[in-house]
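Undergrad: no FASTA, just this:
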């Protein structure tokens, strides 16, 4: 029989074993929780007491040549709430105050405010319900509107869980001014992203890089301590300065608006270029849009017609054809062409002039804009010479402007010509180009045969370091001898003098070299009764300050380049000469005789 002591010792051993097992379990549990699940608990604690805040950089701005702002950043605020901290009985009142003050839909705001929780899955896949601490109500709210909302909420003692975050929105201070070229941005995950125009093309240079600040926070969300745990700085985008000069741009836009009202066309274009540098001084088109009014934008706004729309240029091609004929010695300025009675047949197809011009020297052919005369010059040149001479002006190739999408136009090689092409190409048919391509080609006429590469960006500036990067002009290509070009320029001056087709482009005191163009529009494989009316020229003729092209697409009430576009060109050029302080190049006595 066991003694009492044996029984007692057994009980003590059993109790000791239980204690050992308990502590072994406890140690195992602690090991599992503290060691094996350390990362999990660390993450949970960090998520509760450590938070990060995105540090936003500022997008680069766009300026004209002289620093006038075209696209900038406007300070504004985003409005958000902490739904889980808002009492249910206050949901409707807060929602109504926010909706009425900011002009938002009440049901939308109420839905955001009244949703108090969110569901997530933990590492085991278990669904957890957590309090919802953030809900965005509206972004890019003007500071005055945000300030007024804050006052309204404070008045009703409901401001505690409504938050205002400082940010920026893209702003275009001049509205429609140069809007097709500058472009527009679209909000993308809280950041401005270029959507079209220069905003899109130079997204890499303009965009900012966001940073991040990580810090300890208290239970009510405030930062603990003066210094963050970690901070990665944000970086602002670079500023871009264009070659465009705002006063010249204003002149083109103003006169284009007048033409828009007078002729009610489908579209209208104007581009001004410095032929000596290739700098685009002004570039305008209608219709345009206000990038600040995003709600009114449609897909048609996202297009730069000056580089994407193509047209058969018509008679503005003729001086370029003559330049080629002079260079290959198919003609001389004194060559006489029989333009006949106004109708001429080639390969059984008629070609007509407005009037019968009879026998004309080459200057007369240009002055009268004779289709028959230029067609016969094309025949004297031969197919390959005609093709090569016009190809050198850049037709069939993109201009290189930093805008997209840019069309290269239509300029078929000789092997794709039909029996009429040799008589049609030189007069501006059987090919198509953009307005900018034609303006660039005329720069070669204005610059003694040198074809420039167009410049739209003058420089970029790093806003943090101040480093200025200038975009140097590309080396120009001498495509024609100066003596040939000088002969053509003299012929073009005759176009704006008495007896020419563009007397309405003449400017008292100045020699104007230019050419009118009236071309049929193509639709469904044939010509329709609609036209492009153009005038392109430069002034002063001997030492041009600029090349200027004006094209009106489908003008109503008139159709000829000499009556539609030439007066618009003159109005633009006169104002530009005055702004640029270009002195007259015609003696006063001669000017009186001419006008």
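TA: Okay, I see it. Keep in mind that this is a model prediction, so the values were computed, not measured.
Undergrad: only C-alpha atoms for contact and neighbour calcs from this point on.
TA: Will do.
Undergrad: Centre-most residue in the chain?
TA: In the chain, the centroid-proximal residue (CA atoms, centre = their mean) is residue 197; its distance is 1.5 Å.
Undergrad: And stretch 520-533, what's buried?
TA: When neighbours are counted by 16 or more other CA atoms under 10 Å, the buried residues of stretch 520-533 are found to be 520-521, 530-533.
Undergrad: Sort out which of these are in helices and list them.
TA: Cross-referencing these against helices under DSSP state H gives no overlap.
Undergrad: Out of those residues, list just those in strands.
TA: 520-521, 530-533 (DSSP state E).
Undergrad: any idea which of these is closest to residue 137?
TA: The nearest member of these to residue 137, counting by CA to CA, is residue 532 at 49.8 Å.
Undergrad: tally of neighbours for the closest residue to the closest one other than its chain neighbours?
TA: Nearest residue to residue 532 in three dimensions, chain neighbours excluded: residue 553, at 4.7 Å (CA to CA, 6 or more residues apart in numbering). Using other CA atoms under 10 Å, residue 553 has 22 neighbouring residues.
Undergrad: Around residue 499, how many other residues sit close by?
TA: The burial count for residue 499: 12, using other CA under 10 Å.
Undergrad: distance of the residue nearest to the centre of the chain from residue 100?
TA: Here the criterion is CA to CA, to the nearest Å. By it, residue 197 lies 36 Å from residue 100.
Undergrad: Would you state the strands of the stretch 201-350 of the chain in chain order?
TA: 211-216, 230-232, 239-242, 267-273, 280-286, 336-338, 343-346, 349-352 (DSSP state E, counting those that start in this stretch).
Undergrad: With respect to residue 436, which of these lies nearest?
TA: strand 267-273 (7.0 Å).
Undergrad: what distance separates that closest one from the centre of its chain?
TA: Centroid displacement of strand 267-273 relative to its chain, using CA atoms, centre = their mean, to the nearest Å, is 15 Å.
Undergrad: Just give the number of residues close to the nearest residue to residue 173 once chain neighbours are set aside.
TA: Spatially, and ignoring its direct neighbours in sequence, residue 173 is nearest to residue 70 (6.4 Å; CA to CA, 6+ apart). Neighbourhood size, residue 70 [other CA under 10 Å]: 21.
Undergrad: Secondary structure class of residue 70, three-state.
TA: Here residue 70 is recorded as strand under DSSP: H, G, I helix; E, B strand; the rest coil.
Undergrad: Please look at it and residue 172 and confirm they touch.
TA: Yes - judged on CA atoms under 8 Å, residue 70 makes contact with residue 172 at a distance of 5.9 Å.
Undergrad: how near is residue 231 to residue 55?
TA: 9 Å.
Undergrad: list residues touching both of those two?
TA: Counting by CA atoms under 8 Å, 6 or more residues apart in numbering, the contacts common to residue 231 and residue 55 are 211-213.
Undergrad: Just the buried ones from these?
TA: By neighbour count, with 16+ other CA under 10 Å, those hold residue 213 as buried.
Undergrad: Name all residues that make contact with residue 536.
TA: Counting by CA under 8 Å, 6+ apart, residue 536 has contacts 316, 439, 442, 514-516, 547-550, 569.
Undergrad: Help me confirm that it is found in a strand?
TA: Yes - Residue 536 forms part of a strand when assessed by three-state DSSP.
Undergrad: A further structure is provided below for comparison with the first:
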């Protein structure tokens, strides 16, 4: 009986074990059926959580074009290198060769990855050269991937840099027109769902969530050819007199379009290191200057508008000095008795001050204000300065006197050429614009007959007896005015100068206006007629030729041809 009992126990254990195993197998089969047949969403969601990703579809930023459709700023596709820190750290034996290829210390690369080990994405190097991207791909290091992006390229480099500005690493505008029209130029990235394998490679597109919308192109009024020529002449002129900086602006008299705007020093926006300080500013719009004698035509216009002067009216400037509120105003020499036109031709401070002091301060302020001094021009350019024109009620007699010859107010080069263009267009002041086809509002700020008188007087200022003779262009009648002002330092006005010239051509039918400003010439030549006027003549000659403006001075053209032979 004792032998039978152990045998029964053994059989019971076998059956018990078999029953447990069958029960476990049944549970597993039931669970498998439940997951794979009844409740399939669980496995699908778990798989998608590991391999289904929403990725961005990159879009291209709109191009910036000149008035003739030539590219000034374009975006080109490039590759960027990124990594999955966890996967890459598992292949730590490959870090050294990756670091060498990316020109990064291996320990620094490992430290960056370790600090971000919980993340799934980290940039290693953005916008790399195609050759480097190819070398990275050939390494086939686990956890290292390439992603397509766009990089901004500026074909004209430093020639257009201060007008266009630049974008940051994410292709968003940071300066200039890139910033002002960022929302126009910047497209909207698309999105899609994809399946990736364990190495992060896309193996299947699943669903398009949103189409990518490319940015819109922006066509400017700038003429790239004229921009190059103006930049070259400005750079050469600055080098000849050892000046610190300068600007040139060319404007279409008939509609206010900005045809060229250059500054020097400049910078190359295609380099990785952005210039800072002087090189990055668009001086023609952000910097102000006391215009000096360039303002005299507008002071004379105010006197003529008030009925206090006419072109042929005699003015006695003897003895070449004038006391105002205890201060002496001087001419470069005693011009004696001359006419109102002669005041502009000889650039007499004494004579213009006499005219200005004979009128009500409000009237002078009114004309200056109508011409746009003391207010932004309306281009929408970031950082544009309004200049300074104090309210006439705060003027003292001396301040009113100095305003006659360009001290006591501040203007930008763009404001100056815009006002000169108003004289050229018979008293019509246009809102300047960088954008082709823009609606540039125009307002009448001066009687057309008065503007025509000023045109003739300013043409005489570039004649044989005038200070602006070097601004003349063979074959064309040129009008304009020189300016020379002292620069302000910590202790007041110094023996450092700003030379300028503003004018237009051809006088018979004005089409183009331009201004040249040269800051701090280091040579013994610092007058506007010596420094700025020649640059004006060279730039204006190129502009008239490029825009096929017919000559209006055949006598001068024949004389120039005779001199060459």
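TA: Ah, there it is. Just so we're clear, the structure is a prediction, and the values are computed from it rather than from any experiment.
Undergrad: Can you calculate the TM-score here?
TA: Overlay of the two chains. TM-score (TM-score structural alignment, normalised by the length of the second structure): 0.87; 531 aligned residues with a CA RMSD of 2.9 Å.
Undergrad: that older thread, now that we have the contacts of residue 536 of the first structure, which one has the most neighbours?
TA: Busiest of the contacts of residue 536 of the first structure [other CA under 10 Å] is residue 516, holding 34 neighbours.
Undergrad: Alignment lookup: that one to the second structure.
TA: Counting by TM-score structural alignment, residue 516 of the first structure lines up with residue 482 in the second structure.
Undergrad: got the contact list for its match?
TA: 293-294, 467-468, 499-502, 528-529, 532-533.
Undergrad: again, only this time at 7 Å
TA: 293-294, 467-468, 500-502, 528-529 (CA atoms under 7 Å, 6 or more residues apart in numbering).
Undergrad: got the contact list for the closest residue in space to it that isn't next to it in sequence?
TA: Once flanking residues are discounted, residue 482 of the second structure sits nearest to residue 501: 4.4 Å by CA to CA, 6+ apart. For residue 501 of the second structure, the contacting residues are 294, 480-483, 515-517, 528, 532-533, by CA under 7 Å, 6+ apart.
Undergrad: Taking these, tell me the two that lie furthest apart.
TA: The widest separation within the contacts of residue 501 of the second structure (CA to CA) is 13.5 Å, between 480 and 517.
Undergrad: quick one: stretch 9-27 of the second structure to chain centroid distance?
TA: The mean C-alpha position of stretch 9-27 of the second structure is separated from the chain mean by 84 Å, CA atoms, centre = their mean.
Undergrad: what's the closest of the shared contacts of residue 231 and residue 55 of the first structure to residue 46 of the first structure?
TA: Once CA to CA is applied, the member of these that ends up nearest residue 46 of the first structure is residue 213, at 14.4 Å.
Undergrad: Residue in the second structure paired with the closest one?
TA: That one, residue 213 of the first structure, aligns with residue 192 by TM-score structural alignment.
Undergrad: For its match, which non-adjacent residue is closest in space?
TA: residue 208 (4.4 Å).
Undergrad: and the one you found, what does it touch?
TA: The contact partners of residue 208 of the second structure, taken as CA under 7 Å, 6+ apart, are 191-193.
Undergrad: those strands in the stretch 301-450 of the second structure, which residues are they?
TA: Under DSSP E, counting those that start in this stretch, the stretch 301-450 of the second structure gives strands at 314-316, 321-324, 327-330, 337-339, 428-430, 442-444.
Undergrad: Turn those into a markdown table, including mean neighbour count and distance to residue 402 of the second structure.
TA: Converted to a markdown table, the strands of the stretch 301-450 of the second structure look like this (neighbours: other CA atoms under 10 Å; distance: least, CA to CA, whole Å):
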| stretch | mean neighbour count | distance to residue 402 of the second structure |
| --- | --- | --- |
| strand 314-316 | 18 | 18 |
| strand 321-324 | 16 | 10 |
| strand 327-330 | 13 | 9 |
| strand 337-339 | 17 | 20 |
| strand 428-430 | 25 | 25 |
| strand 442-444 | 14 | 27 |
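Undergrad: Please report the number of neighbouring residues for the residue of the first structure sitting at the aligned position of residue 70 of the second structure.
TA: By TM-score structural alignment, residue 70 of the second structure lines up with residue 68 in the first structure. Neighbourhood size, residue 68 of the first structure [other CA under 10 Å]: 14.
Undergrad: Could you do residue 302 of the first structure as well?
TA: 17.
Undergrad: show me the contacts for the residue nearest to it when sequence neighbours are not counted.
TA: Distances taken as CA to CA, 6+ apart place residue 196 nearest to residue 302 of the first structure, at 6.3 Å, with adjacent residues excluded. Applying CA under 7 Å, 6+ apart to residue 196 of the first structure gives the contacts 183-184, 302.
Undergrad: again, but for residue 101 of the first structure
TA: Taking CA under 7 Å, 6+ apart, we find residue 101 of the first structure in contact with residue 149.
Undergrad: gap between it and residue 120 of the first structure?
TA: Residue 101 of the first structure sits 34 Å away from residue 120 of the first structure, taking CA to CA as the criterion.
Undergrad: repeat for residue 62 of the first structure
TA: Applying CA to CA, the value for residue 62 of the first structure to residue 120 of the first structure is 44 Å.
Undergrad: Trace residue 438 of the second structure over to the first structure, please.
TA: Residue 438 of the second structure maps onto residue 471 in the first structure, by TM-score structural alignment.
Undergrad: that older thread, could the strands of the stretch 301-450 of the second structure be laid out in CSV, adding distance to residue 181 of the second structure?
TA: What follows is the strands of the stretch 301-450 of the second structure, written out as CSV (distance: least, CA to CA, whole Å):
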stretch, distance to residue 181 of the second structure
strand 314-316, 51
strand 321-324, 49
strand 327-330, 47
strand 337-339, 49
strand 428-430, 21
strand 442-444, 23
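Undergrad: Quick one, which of those gets closest to residue 81 of the second structure.
TA: With CA to CA, the closest approach to residue 81 of the second structure among the strands of the stretch 301-450 of the second structure belongs to strand 428-430: 49.6 Å.
Undergrad: which SS class is residue 126 of the second structure?
TA: Using three-state DSSP, the structure places residue 126 of the second structure in strand.
Undergrad: That one contacts residue 80, doesn't it?
TA: Yes - using CA atoms under 7 Å, residue 126 of the second structure is in contact with residue 80, at 4.2 Å.
Undergrad: ok, how many other residues are close to the equivalent of residue 166 of the second structure over in the first structure?
TA: Alignment note (TM-score structural alignment): residue 166 of the second structure maps to residue 184 of the first structure. Look at residue 184 of the first structure: counted by other CA under 10 Å, it has 25 neighbours.
Undergrad: One more: residue 479 of the second structure?
TA: The number of residues packed near residue 479 of the second structure is 29, by other CA under 10 Å.
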